[in-house]
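Visitor: next comes the sequence, and after it the predicted model I'd like to discuss.
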Amino acid sequence: MTLEKILSIAGKPGLYKLLTQTRTGFVGESLLDGKKVSVGLRNNVSVLSEIAIYTLDAEVPLREVFQKIKEKENGGKTTVSHKDEKIKLEEYFFEILPDYDEDRVYASDIKKIIQWYNILHDNGITDFSEPEQENTKATDEKGQEASK
């Protein structure tokens, strides 16, 4: 399972796995309790693969932040909880992403990122690589070979 199929739904706790799309929205399954929910097109939904974190230079995809957390924690869960104090969360996040933009990344964002990482870890979703780019590169290489 990749981050392209994992959703965050505004107003609903946790993360959801995209099961299917319907005429009026889609059906997702909670990664917390396995309950299925039907979500309409009016709901504010974010796909994790499309989320990025502001840094002083650019925006870093969420998958890269998750990968840095995974490396720091040696593949385990985070040493801090999303319920810890603001200062502790900010110190931890500074270790992960030293150049994050402190004016645009709030403590609530850091809490979500840590909580999401732990939910994904609990569900065995720990591959944060970019499968689409690898396929595109392979296609480009084949296309170049064909034109030679």
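Guide: Yep, it's here.
Visitor: only C-alpha atoms from now on, for both contacts and neighbour counts.
Guide: Will do.
Visitor: look up how far Lys12 lies from Asn44.
Guide: The gap separating Asn44 from Lys12 is 10 Å, by C-alpha to C-alpha, to the nearest Å.
Visitor: what's next to stretch 60-76, contact-wise?
Guide: Identification of contacts with stretch 60-76 by C-alpha atoms under 8 Å, 6 or more residues apart in numbering yields 3, 48-54, 77-79, 96-97, 117, 121, 126, 128-129.
Visitor: do a quick rundown of the helices in the chain.
Guide: Ranges of helices in the chain, per DSSP state H, are 62-72, 86-96, 107-122, 131-147.
Visitor: so the residue nearest in space to the middle of the chain versus Gln67, what's the distance?
Guide: Geometric centre of the chain, nearest residue: Leu48, 4.0 Å, by C-alpha atoms, centre = their mean. Plainly put, Leu48 is 13 Å away from Gln67 if you go by C-alpha to C-alpha.
Visitor: ok so, going back, leaving out the residues flanking it, which one is nearest to the residue nearest to the centre of the chain?
Guide: With sequence-adjacent residues excluded and distances taken as C-alpha to C-alpha, 6 or more residues apart in numbering, Leu48 is closest to Leu3, at 5.5 Å.
Visitor: below is an additional structure, to be compared with the one above:
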Amino acid sequence: MNLEKVLSISGKPGLYVLRVQTRTGFVAESLSDGKKITVSLKSNVSLLSEISIYTYDGEKPLTEIMNSIAAKHDFGPSISHKEDNATLLAYFKEILPDYDEDRVYASDVKKIVNWYNTLQAKGLAVETPATEEATEATEETKEEVKE
């Protein structure tokens, strides 16, 4: 899954795609309704490709977590982000067993699941070459365990 141009803008609901960079900021297009907005450089903007989740061993990029969710659901929709906190945390434990339970909150998991479902609904949850390699490596590991 490629998250290079997908943005989360503080104070604005949903996800956006970076379209054009301007002298005073950039133009982003909403994934939910397709409307374009101008965002100044003063806005708090996060590229999804730059976000990481705390684990006990360090940090894991959001891209890898999204790929794990996609692989688990065969690139289909995941559970709803409106599930109760215990269900969301148990689900996330399946996706990322070693996440740091003290530093990753239910609200973080809710946001990740919501983002994944938004991307999946827009057809952006597709297999990329890196995902294919990870899937093949997982399948090879499973085959070795069976033997």
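Guide: Okay, I see it. Being a predicted model, the structure only gives us computed values, none of them experimental.
Visitor: how about the helices of structure 1 in CSV, adding distance to Lys35 of structure 1?
Guide: Below are those laid out as CSV (distance: least, C-alpha to C-alpha, whole Å):
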stretch, distance to Lys35 of structure 1
helix 62-72, 25
helix 86-96, 30
helix 107-122, 15
helix 131-147, 28
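Visitor: closest one to Gly25 of structure 1 among those helices?
Guide: For Gly25 of structure 1, the closest of these is helix 107-122, at 22.9 Å, according to C-alpha to C-alpha.
Visitor: so how many other residues sit close to the residue lying closest to Asp57 of structure 1 once chain neighbours are set aside?
Guide: Once flanking residues are discounted, Asp57 of structure 1 sits nearest to Asp99: 7.9 Å by C-alpha to C-alpha, 6+ apart. The local packing of Asp99 of structure 1 (other C-alpha atoms under 10 Å) involves 14 other residues.
Visitor: surely Asp99 of structure 1 touches Ile53?
Guide: No - applying C-alpha atoms under 8 Å as the test, Asp99 of structure 1 and Ile53 come out as separate, 10.5 Å apart.
Visitor: Thr24 of structure 2: how many residues sit nearby?
Guide: Per other C-alpha under 10 Å, the neighbour tally for Thr24 of structure 2 reads 11.
Visitor: go on, Asn117 of structure 2?
Guide: By other C-alpha under 10 Å, the residues close to Asn117 of structure 2 number 24.
Visitor: ok, Gly28 of structure 1 - contacts?
Guide: Applying C-alpha under 8 Å, 6+ apart to Gly28 of structure 1 gives the contacts Tyr16, Lys17, Leu18, Leu19, Thr20, Lys36, Val37, Ser38, Val39.
Visitor: Ala107 of structure 1 too?
Guide: Neighbouring residues of Ala107 of structure 1 by C-alpha under 8 Å, 6+ apart: Lys86, Leu89, Glu90.
Visitor: now Ser46 of structure 1
Guide: Contacts for Ser46 of structure 1 (C-alpha under 8 Å, 6+ apart) come out as Leu7, Ser8, Ile9.
Visitor: next, format the contacts of Gly28 of structure 1 as a markdown table and append neighbour count and distance to Asp140 of structure 1.
Guide: Output for the contacts of Gly28 of structure 1, formatted as a markdown table (neighbours: other C-alpha atoms under 10 Å; distance: C-alpha to C-alpha, whole Å):
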| residue | neighbour count | distance to Asp140 of structure 1 |
| --- | --- | --- |
| Tyr16 | 24 | 33 |
| Lys17 | 21 | 31 |
| Leu18 | 18 | 29 |
| Leu19 | 14 | 31 |
| Thr20 | 12 | 30 |
| Lys36 | 15 | 39 |
| Val37 | 14 | 39 |
| Ser38 | 13 | 38 |
| Val39 | 17 | 37 |
